[in-house]
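S.K.: below is the sequence, then the predicted model.
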Amino acid sequence: MSAQRLPPLRLFAVFEAVLRSGSPQRAAAELNVSQPAISQAIKSLETHIGAPLLDRSTRPPTLTEAGRILQRAVTEGLGRITEAIAQIHAMQRVSPGSVTVACSVGTATYWLMPRLTEFYGAHGDVSVNVMTTAQGTPPITPGIDLAIRYGLGNWTDGRVLTLFAESVVPVCHPSLRQRVQEAGQGFDSLPLLHVNSGEDSWLSWRDYARAVGLPEPRGTGRSFTNYVQATQAALDGHGVMLGWESNTSDLIRRGRLVVLPFPRLQPKEAFYLVIPPHRADQPAVRTLADWLSGFAGSERPVVQG
């Protein structure tokens, strides 16, 4: 497909909103359009692509193989666009009330962005730009006012404040948990979803099994290059994921993912907020930093039976 024949970019934005929100209804509310308009946009995108993106024979509809391929591209592509816009904003610095936060795409998608609505309700004069990295520890580069990092907290490029501890437990779609229970599957035979991040601090299934005293899992399962892709696969019922509390707690509260009856592991790493010295005195930066620091110790694991 040539650049001239690419579908309108708004169709990709609608597709991403449906995937991220979990339903056309929620996407319609987020984009302030009608649900039929969302459905029509998805059908129009399918026409442009030449393949169905959703399997509508299931309830709720699930991604087809073509849909999963496009989902990966759209997630990465919009993430790059978001990063580029954030960099441009950082260069412009036209507003003293603008703050740029760097974090991983998983942290941005599942932890930070859902909480910014509350922040804007109390601080409508502060504009927050989010710059994401695929994985790893976001660096403090020019234009970055704050960084949310996962690690041991031993960085030296800014003031380090503890946000919250992390915990990890296997999670999956409710329908998959029911099938696993009915089949009497043990831990070592679960259909697993793997994230190959290349980060030493990112627990693998083998690391988790050894740490909690479970048998090592057999088979390879499905592998992904980032947490957002693996989470989407879990939401589609394709396997069991290592659920990091920071990224899955909201999905569990909403019933879109459920906890499996295996031990919860708390890594030695935690989430921290890093404030570079050259931005610490800026009023907008202090406002957001103080608000984020309010989460210190307030995040609690979601426990299910």
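M.R.: Yep, it's here.
S.K.: from now on I want contacts and neighbour counts done on CA atoms only, so please keep to that.
M.R.: Will do.
S.K.: can you mark which positions in stretch 68-82 are buried?
M.R.: In terms of neighbour count (16 or more other CA atoms under 10 Å), stretch 68-82 has its buried residues at 68, 70-72, 74-76, 79-80, 82.
S.K.: and if you look at stretch 177-191?
M.R.: Neighbour counts over stretch 177-191 (16+ other CA under 10 Å) mark 177, 180, 187, 191 as buried.
S.K.: which residues does that stretch contact?
M.R.: Under the contact criterion CA atoms under 8 Å, 6 or more residues apart in numbering, stretch 177-191 has outside partners 214-219, 221, 238-240, 258, 260.
S.K.: what sits against the residue nearest to Asp157 when sequence neighbours are not counted?
M.R.: Counting by CA to CA, 6 or more residues apart in numbering, Asp157 lies nearest to Pro276, which is 6.3 Å off, once chain neighbours are set aside. Neighbour list for Pro276: 140, 145-146, 157-159 [criterion: CA under 8 Å, 6+ apart].
S.K.: below is structure B, check it against A:
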Amino acid sequence: MDHLPPLRLLVTFEAISRHGSMRDAAQRLNVTQPAVSQALKALEDHVGVALFDRSVRPARLTDAGEMLSRAVREGLGRIAATLEDIRALHAIGERQVTVSCTLGMATYWLMPKLPMFYADYPELTVNVQAPATDLPVLSPGIDVALRYGRGGWREGRTEKLFAEVICPVGAPALVERLLAEGATLAEAPLIHVRNPHNDHWAGWEDYLQARGIQRPRGGGQIFNNYVQAAQAIYDGRGLMLGWRSITGQAERDGALRAWPDGALDLGTSYFVTMPTTPSQDTLLFVDWVRKAAATV
């Protein structure tokens, strides 16, 4: 952090790169154009390279300038978003519960059920956050964490919601065709979800090994999150490992079909974690989650 330039230089640089000229940036920042020029020069001296190519008119970002522009825009955006979150958390008179869970859990289990929660508790607002790490944790600003695994978390109070079961699923037409052709899971087209943060989720290799199915490694489409992969199976591109909490409703609606006798229990479950001393609103939400989980 000691090597960072002053924040005012970064704000000025972001305004120049966004508006395309020092004059427009100066007007936006309500300062003089020479002040903007001096700030840019000070930032370039700090970085050690030119950030704008001044040999052309209008001046344009150099490669280094493009890199810094993206980073500054993202960083300032995150700061602005965090400030809004802080203001929301401390909004006077507004009752809120903030929940952290995986993207799949949020998209396919929690969000579709929230209208029922609001019907019972219209005065409460539920904020849902899906961390990029795919590992929900209790942290400042998080009231409830919905987590997948085998338990063993030490912070707060954790209780099991329901046991999880995985099973290959696909579009009904694809599953019907594969079965009619006599195909097995050793030959069926597979869709994988892989990213650096999902090692704690079982993949096709784990499933096939547990079922004793021999299949050449490699092949199949690869996505880095469950939502993208789910769209591919709806389009009939292949089979995906389905968790009953995530794909169960689609199966019941007939949008997906489970592979016959394909269910496998890996000993994992979904859990809910809350602080040791939760707020009354957190307790209300967790009690509702328990009831919703009982229907899985």
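M.R.: Happy to help now that I have it. Remember, predicted model here, so these are calculated numbers, not experimental data.
S.K.: ok, of the contacts of stretch 177-191 of the first structure, which one's closest to Thr248 of the first structure?
M.R.: Nearest to Thr248 of the first structure out of those is Val258 (CA to CA; 9.3 Å).
S.K.: distance check, the closest one against Val74 of the first structure.
M.R.: Distance from Val258 of the first structure to Val74 of the first structure, counting by CA to CA, to the nearest Å: 26 Å.
S.K.: spatially speaking, which residue is in the middle of the first structure?
M.R.: In the first structure, the centroid-proximal residue (CA atoms, centre = their mean) is Gly106; its distance is 2.9 Å.
S.K.: would Val137 of the second structure count as being in a strand?
M.R.: No. Applying DSSP: H, G, I helix; E, B strand; the rest coil, one finds Val137 of the second structure to be coil, outside a strand.
S.K.: that one matches what in the first structure?
M.R.: Matched by TM-score structural alignment, Val137 of the second structure corresponds to Pro139 in the first structure.
S.K.: to which residue of the second structure is the residue nearest to the centre of the first structure aligned?
M.R.: Using TM-score structural alignment, the partner of Gly106 of the first structure in the second structure is Gly104.
S.K.: isn't there a helix covering that match?
M.R.: Yes. Assessed by three-state DSSP, Gly104 of the second structure belongs to a helix.
S.K.: using JSON lines, lay out the buried residues of stretch 177-191 of the first structure together with distance to Phe12 of the first structure and secondary structure.
M.R.: Listed next are these as JSON lines, based on distance: CA to CA, whole Å; DSSP: H, G, I helix; E, B strand; the rest coil:
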{"residue": "Arg177", "distance to Phe12 of the first structure": "32", "secondary structure": "helix"}
{"residue": "Val180", "distance to Phe12 of the first structure": "35", "secondary structure": "helix"}
{"residue": "Phe187", "distance to Phe12 of the first structure": "38", "secondary structure": "helix"}
{"residue": "Pro191", "distance to Phe12 of the first structure": "30", "secondary structure": "coil"}
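S.K.: farthest pair in those residues?
M.R.: Greatest spatial distance in these: Arg177 and Phe187, 12.0 Å, computed using CA to CA.
S.K.: quick one: the helix or strand hosting Val72 of the second structure to chain centroid distance?
M.R.: Of the helices and strands defined by DSSP states H and E, Val72 of the second structure is found in helix 63-89. In this view, helix 63-89 of the second structure has its centroid 18 Å away from the chain centroid, taken as CA atoms, centre = their mean, to the nearest Å.
S.K.: which parts of that helix are buried?
M.R.: Using 16+ other CA under 10 Å as the test for burial, helix 63-89 of the second structure gives 65, 68-69, 72-73, 89.
S.K.: ok, then the element right after that helix?
M.R.: Reading on from helix 63-89 of the second structure to the C-terminus, the next helix or strand found by DSSP H and E is strand 95-100.
S.K.: contact partners of that following strand?
M.R.: 89, 123-131, 136-138, 141-146, 281-282, 285.
S.K.: kindly recompute the last result at 10 Å.
M.R.: 88-90, 106, 110, 123-131, 134-139, 141-147, 272-274, 279, 281-285 (CA atoms under 10 Å, 6 or more residues apart in numbering).
S.K.: buried subset of these?
M.R.: Applying 16+ other CA under 10 Å to those flags 89, 106, 110, 124-126, 128-130, 134-138, 142-147, 272-274, 281-283, 285 as buried.
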